[in-house]
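Visitor: no sequence for this one, just the structure:
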């Protein structure tokens, strides 16, 4: 491979990595993490109780930003910290205008405040211990087993009704659970079709279960230890 080809290959891989990074951030939004939700709930409780160190942000539905809360210093605390900074810093090499010193103090205090607000979020998404991560995967397999077992206990009429209801609700959001698509007659108006297709789906579910159940347990047994890199926070 020539140098030019190597450079082209490098940048192609870099672009791909950047795209995947953006997709990971979008599909795993930090605000949906269970630890972040718990942290936000705690901040909301503190805000309702009148805690002056919690600020509420209304959010923006148009931009997909929900209501959220952040930790912050009070105005008095920030003023006091800025005063301490202005007194403690050596200004002998300062080359900017005199009135810019106050801006530098505000910037410094703002950075500290931002780090302080972000720290609980970093703690909130800290990965659990490896054994707990594996147990969580095993619980998925167990839940899947219970789901399949529960479905297997349904009589044919109940299974047909469940299948028809799932098909109806899926069609309402533009999806289809059937190979013929959502446009053919509703299963609730074609009982024999519902019986036939739900019975076929039971066989498919059993086949699916034999592969998925084993795969989940294999994933739990072979789960690599996390390197604790989170694309939503950057390298840690």
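Guide: Structure's in. What do you need? This one's a predicted model, so the numbers in the text were calculated from it and none came from an experiment.
Visitor: Going by C-alpha atoms from here, please, whenever you check contacts or count neighbours.
Guide: Noted.
Visitor: what packs against the longest helix seen in the chain?
Guide: Longest helix of the chain, by residue count under DSSP state H: helix 191-222. On a contact count with 3 or more Cα pairs under 8 Å, 6 or more residues apart in numbering; DSSP states H and E, helix 191-222 meets helix 130-152, helix 156-172.
Visitor: Please point out which parts of it sit buried.
Guide: Residues of helix 191-222 classed as buried under the neighbour-count rule (16 or more other Cα atoms under 10 Å) are 193-195, 197-199, 201-202, 205, 209, 212-213, 216-217, 220.
Visitor: do the same with stretch 142-155
Guide: Going by neighbour count (16+ other Cα under 10 Å), the buried part of stretch 142-155 is 144-145, 148.
Visitor: And for that stretch, what's in contact with it?
Guide: The contact list for stretch 142-155, computed with Cα atoms under 8 Å, 6 or more residues apart in numbering, reads 159, 202, 205-206, 209, 213.
Visitor: among the helices and strands packed on helix 191-222, which is the most enclosed?
Guide: Highest mean neighbour count among the helices and strands packed on helix 191-222 (mean count of other Cα atoms under 10 Å): helix 156-172, with a mean of 17.
Visitor: export the helices and strands packed on helix 191-222 to JSON lines and tack on distance to residue 40?
Guide: Listed next are the helices and strands packed on helix 191-222 as JSON lines, based on distance: least, Cα to Cα, whole Å:
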{"stretch": "helix 130-152", "distance to residue 40": "23"}
{"stretch": "helix 156-172", "distance to residue 40": "32"}
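Visitor: okay, pairing it with this:
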């Protein structure tokens, strides 16, 4: 990602790249939410049955669509977070004011170190959101997300080095791999945290599902369970 920013001096172009990634994420989130809602409906049973709110709830199995969408949006979110973290890292290094180390390798290392706190917090939040929706399939999905995120950084660096005909640096390779490994570790911490808060997340989903079913029920508008009683 740093290779992209170092070779793109126009801030407007960088903003456009970030806006495109952000737009893709915003476009995909409603689709993912619909797929997650469908998973909850399947677990809750037929529409005529009341959703279990208190006590053990049915096991939610994420569909293939939910898994694929979650991984795709996760990779896009990681990539966008890396762009923001790199931008902040360059700014804290004094790059935008022209005061920065002359050695390219040192710039890469310094920016990665300065930007990682932002990347780490962002990856943790994204991983928690992903794990809540994927349940038992969260661990392999987060691992795949971290791998694809690493590949996206390597491809970005390779394309920019080739496009600008610049000299490749070791940092073009080992820093993306290192960031990908750290992203996986942070993601796993987020997954473990999500396991402790999964009950609350599932409870909220169950309440929302019951409210939607009550609102869509024809007749008097009273809850199905109440009319049956």
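Guide: The structure has been received and is ready for your questions. This structure is a prediction, so every number in the text was calculated from the model and none was measured.
Visitor: TM-score of the superposed pair?
Guide: TM-score of the superposed chains, computed with TM-score structural alignment, normalised by the length of structure 2, equals 0.27; 99 aligned residues with a Cα RMSD of 5.7 Å.
Visitor: ok so, going back, using TSV, please lay out the buried residues of stretch 142-155 of structure 1 together with distance to residue 7 of structure 1.
Guide: TSV is the format used below for those (distance: Cα to Cα, whole Å):
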residue	distance to residue 7 of structure 1
144	47
145	49
148	51
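Visitor: any idea of the angle the longest helix of structure 1 forms with helix 156-172?
Guide: With axes from the mean of the first three to the mean of the last three Cα atoms, to 10 degrees applied, the angle from helix 191-222 of structure 1 to helix 156-172 works out at 80 degrees.
Visitor: now the angle between helix 130-152 and helix 191-222 of structure 1, please.
Guide: 160 degrees.
Visitor: about what we covered before: quick check, nearest of the buried residues of helix 191-222 of structure 1 to residue 121 of structure 1?
Guide: residue 220 (26.5 Å; Cα to Cα).
Visitor: wait, what's in contact with that closest one?
Guide: 133-135, 137-138.
Visitor: How about residue 219 of structure 1?
Guide: Here residue 219 of structure 1 is in contact with residue 137 (Cα under 8 Å, 6+ apart).
Visitor: Any idea how many residues pack against the residue lying closest to residue 92 of structure 2 once chain neighbours are set aside?
Guide: Counting by Cα to Cα, 6 or more residues apart in numbering, the nearest residue to residue 92 of structure 2 once its immediate chain neighbours are dropped is residue 114, at 7.5 Å. Residues near residue 114 of structure 2, counting by other Cα atoms under 10 Å, number 18.
Visitor: Nearest the middle, which residue of structure 2 would you pick?
Guide: By Cα atoms, centre = their mean, structure 2 has its centre lying nearest to residue 74, at 3.0 Å.
Visitor: I'd like to know how far that residue sits from residue 201 of structure 2.
Guide: According to Cα to Cα, to the nearest Å, residue 74 of structure 2 stands 19 Å off from residue 201 of structure 2.
Visitor: from what I can see residue 85 of structure 2 touches residue 116, true?
Guide: Yes - contact criterion Cα atoms under 8 Å: residue 85 of structure 2 and residue 116 qualify, at 6.6 Å.
Visitor: okay, those two: which has more neighbours?
Guide: residue 85 (25 against 20).
Visitor: helix, strand or coil for the more buried one?
Guide: Assigned with DSSP: H, G, I helix; E, B strand; the rest coil, residue 85 of structure 2 falls in the helix class.
Visitor: so what's it closest to, chain neighbours aside?
Guide: Closest residue to residue 85 of structure 2 apart from its sequence neighbours, by Cα to Cα, 6+ apart: residue 115 at 4.5 Å.
Visitor: Contacts only, for the one you found.
Guide: For residue 115 of structure 2, the contacting residues are 85-89, by Cα under 8 Å, 6+ apart.
Visitor: would a markdown table of those residues with distance to residue 155 of structure 2 be doable?
Guide: Shown next, in a markdown table, are the contacts of residue 115 of structure 2 (distance: Cα to Cα, whole Å):
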| residue | distance to residue 155 of structure 2 |
| --- | --- |
| 85 | 18 |
| 86 | 16 |
| 87 | 19 |
| 88 | 22 |
| 89 | 21 |
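Visitor: Let me know the closest of these to residue 162 of structure 2.
Guide: For those, the nearest to residue 162 of structure 2 is residue 86 (20.5 Å; Cα to Cα).
Visitor: Neighbours of that closest one, how many?
Guide: When counting by other Cα under 10 Å, one arrives at 26 neighbours for residue 86 of structure 2.
Visitor: One more: the one 3 residues further on?
Guide: Number of residues near residue 89 of structure 2 (other Cα under 10 Å) recorded here: 24.
Visitor: could you point out which element follows the helix or strand containing residue 40 of structure 1?
Guide: Taking DSSP states H and E as the criterion, residue 40 of structure 1 maps to helix 34-48. Downstream of helix 34-48 of structure 1, the next assigned helix or strand under DSSP H and E is strand 54-57.
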